[in-house]
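Peer 1: coordinates for the following, if possible.
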Amino acid sequence: MTQKADDPQDWGRGESPEQRADRRWGDLLQELRVAQTGVQILFGFLLAVVFQPRFAGLSDTDRHIYLVTVLLGAATTGALIGPVSFHRLLTGQRLKPQTVDWASRLTVVGLILLLCTMASALLLILRVVVADSLALWLVVGMVLWFIVCWFVLPFWARAISRPTDN
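Peer 2: Now for the predicted structure:
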């Protein structure tokens, strides 16, 4: 099978769809290892907070923020571990390219949920440390920073690296 030089999927590589799926799966696993470790540590700390003496003194608002944060952390954990389940349940079904596509989408959902979890956790912590209005502005600033680092820069790099049509 001849590969088309104008197909952006094939620039710089002479891979079959299966080889490309194998490579992409390996790359995705490495990315997930980093994200899952951070999420598991964050989620573990969130679960422990409720057993701390100061928890009883939190306001109703802070308790609600905590509840949302824990639920977001659980959802993030599910989304970032989901690709492992996809792979395990679909192994041997000759669906590797589709599995990688679905796992990649689920990973992006996990990153968005992680952004929300981080924002919520920061809001809870900063409300205890500084004034509520300042806490909100600091969280907004951090969310914008995460969006730039996690989404804007990769999309920008992708846009400027595409060869122009001649």
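
Peer 1: only C-alpha atoms from now on, for both contacts and neighbour counts.
Peer 2: Will do.

Peer 1: can you tell me the element the residue most central in space within the chain falls in?
Peer 2: Central residue of the chain (Cα atoms, centre = their mean): residue 111, 1.7 Å from the mean position. Here residue 111, judged by DSSP states H and E, is contained in helix 96-129.

Peer 1: for the comparison step, fold the sequence that follows:
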Amino acid sequence: MTEANDHRDRGRDETEEERADRRWGDLIQEVRVAQTGVQILFGFLLTVVFTPRYEQLPQTEQTIYIVTVVLGAAATGALVGPVSFHRLVTGRHIKPATVRWAGRMTVVGLILLLATMTAALLLILRVATDDEYVPWLVASVLVWYLLCWLALPAWIRSRRSGG
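Peer 2: All right, here's what the predicted structure looks like:
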């Protein structure tokens, strides 16, 4: 099979560099959405420790808070990483590899964002409501995140590749 036929079989007639440019544009738009969410959440989390209420929290909630802040910092790093990565390797003629690595960083960032949001929800609900319901509420929201972020896209992808 020739390279030209190979491109058509993938649904687009584009070179590897053109595909990398397109995929980079798509990726950076996706990262912008996730970055905004994680930065707002992380910014809010950073302020909590400076409130008078923080000192009154039991040790368990303070530990959940610290874990949540660390997860938020890690998510921020992973989701900002693709921009820095791209900037540092621009002009080196390795855009396809850059897009692959940036895509991996984005997936890691989304997983860390999922963990941050789940931990923040756990903390907020433990402080705001009866502990007996918290595990059920957090588990329900986590299942919802997993359905929206992983299961539905995987299901659509499998239907597309199978048909």
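
Peer 1: so what's the residue nearest to the centre of structure 1 up against?
Peer 2: 76, 80 (Cα atoms under 8 Å, 6 or more residues apart in numbering).

Peer 1: and if we set it to 10 Å?
Peer 2: Each residue near residue 111 of structure 1 by Cα atoms under 10 Å, 6 or more residues apart in numbering is listed here: 35, 76, 79, 80, 105, 117, 150, 151.

Peer 1: OK, contacts around the fifth one?
Peer 2: This points to residue 105 of structure 1. For residue 105 of structure 1, the contacting residues are 79, 83, 99, 111, by Cα under 10 Å, 6+ apart.

Peer 1: distance check, the residue nearest to the centre of structure 1 against residue 94 of structure 1.
Peer 2: Note on residue 111 of structure 1: its distance to residue 94 of structure 1, by Cα to Cα, to the nearest Å, is 27 Å.

Peer 1: ok, back up a step: now the element after the helix holding residue 111 of structure 1, going C-ward?
Peer 2: helix 132-147.

Peer 1: surely residue 35 of structure 1 and residue 113 touch.
Peer 2: No: applying Cα atoms under 10 Å, one finds residue 35 of structure 1 not in contact with residue 113, separated by 11.6 Å.

Peer 1: between those two, which contacts overlap?
Peer 2: 76, 77, 80, 107.

Peer 1: helices - which of these land there?
Peer 2: Among those, DSSP state H puts 76, 77, 80, 107 in helices.

Peer 1: thinking again about what came up before, quick one, the helix holding residue 111 of structure 1 and helix 132-147 angle?
Peer 2: 160 degrees (axes from the mean of the first three to the mean of the last three Cα atoms, to 10 degrees).

Peer 1: mean shift of helix 96-129 of structure 1 relative to structure 2?
Peer 2: Helix 96-129 of structure 1, aligned to structure 2 and superposed, deviates on average by 0.4 Å (mean Cα distance after the TM-score superposition for structure 1).
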